[in-house]
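J.: With the input below, show me the fold.
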Amino acid sequence: MKELKQRLKQILIQGLNLEEISVDDIDDSMPLFSEDGLGLDSLDAVEIAILLQKHFQIELKEDEEGKQALQSINSLAEYITKHKGQ
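T.: Modelled structure (predicted):
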């Protein structure tokens, strides 16, 4: 799971052009969409869905589970692990 979380951080940094942020700057439980976290916005959410499809062949659904998956690196990793291979 640790490797998955590291990979997710790298994918987000590259895919969302977060050049000023390093993998070490992102805590696994840090909120992705709040000012006290990464401060991402709704366009970033769409991009994350595309990145999950591209890198993990997983569709991020627009339901409560999908919204919960976008909370943090931890929740994204759990979502990927749960849906990989379905």
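J.: rest of the way, CA atoms for contacts and neighbours
T.: Will do.
J.: give me the number of residues near residue 70?
T.: Residues lying near residue 70 (other CA atoms under 10 Å) number 20.
J.: which one is it nearest to, not counting chain neighbours?
T.: residue 76 (6.0 Å; CA to CA, 6 or more residues apart in numbering).
J.: repeat for residue 4
T.: In space, and not counting its chain neighbours, residue 4 is closest to residue 77: 6.6 Å by CA to CA, 6+ apart.
J.: And the helix or strand that neighbour falls within, what's buried?
T.: Per DSSP states H and E: residue 77 is located in helix 73-83. By 16 or more other CA atoms under 10 Å, the buried positions in helix 73-83 come out as 73, 74, 75, 76, 77, 78, 79, 80.
J.: Now show me the structure for the sequence below, then we'll compare the two:
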Amino acid sequence: MAERLIQALQLDILVDEIVPDAPLFGDGLGLDSIDALEIALLVSRDYGITLKSDDPDNKTIFASLRALSAHIQAHRKAA
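T.: Next up, the predicted model:
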């Protein structure tokens, strides 16, 4: 997931530089609302999961790479 995130957002970092529990926004990776939209598109396209902007769980879902990955695993449609 970290590799896909780096590619989709065109981040200038290595996979090893992403701490799984670090915040995606603010002091962590420093992502912003546009990046959140890109992540939602990535998750929808690659994993078949729709992330909506008005979901009350977004703060938890987008808390960290680990949280996002756990959400994807829990909601991924069977292939």
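J.: still on that earlier bit, aligned partner of the residue nearest to residue 70 of structure 1 in structure 2?
T.: Applying TM-score structural alignment, one finds that residue 76 of structure 1 aligns to residue 68 in structure 2.
J.: Aligned to residue 28 of structure 1, what sits in structure 2?
T.: Residue 28 of structure 1 maps onto residue 20 in structure 2, by TM-score structural alignment.
J.: roughly how far apart are its match and residue 66 of structure 2?
T.: 5 Å (CA to CA, to the nearest Å).
J.: Next: residue 34 of structure 2.
T.: 20 Å.
J.: Can you check which helix is longest in structure 2?
T.: Secondary structure of structure 2 read by DSSP state H shows that its longest helix is helix 33-47.
J.: Average separation of that helix from the aligned part of structure 1, please.
T.: For helix 33-47 of structure 2, the mean deviation from structure 1 after alignment is 0.5 Å (mean CA distance after the TM-score superposition for structure 1).
J.: got the buried residues for the helix or strand that that helix is followed by?
T.: Using DSSP H and E, the next helix or strand after helix 33-47 of structure 2 towards the C-terminus is helix 58-61. The neighbour-count check on helix 58-61 of structure 2 (16+ other CA under 10 Å) flags residue 61 as buried.
J.: what comes into contact with helix 58-61 of structure 2?
T.: 67, 68, 71 (CA atoms under 8 Å, 6 or more residues apart in numbering).
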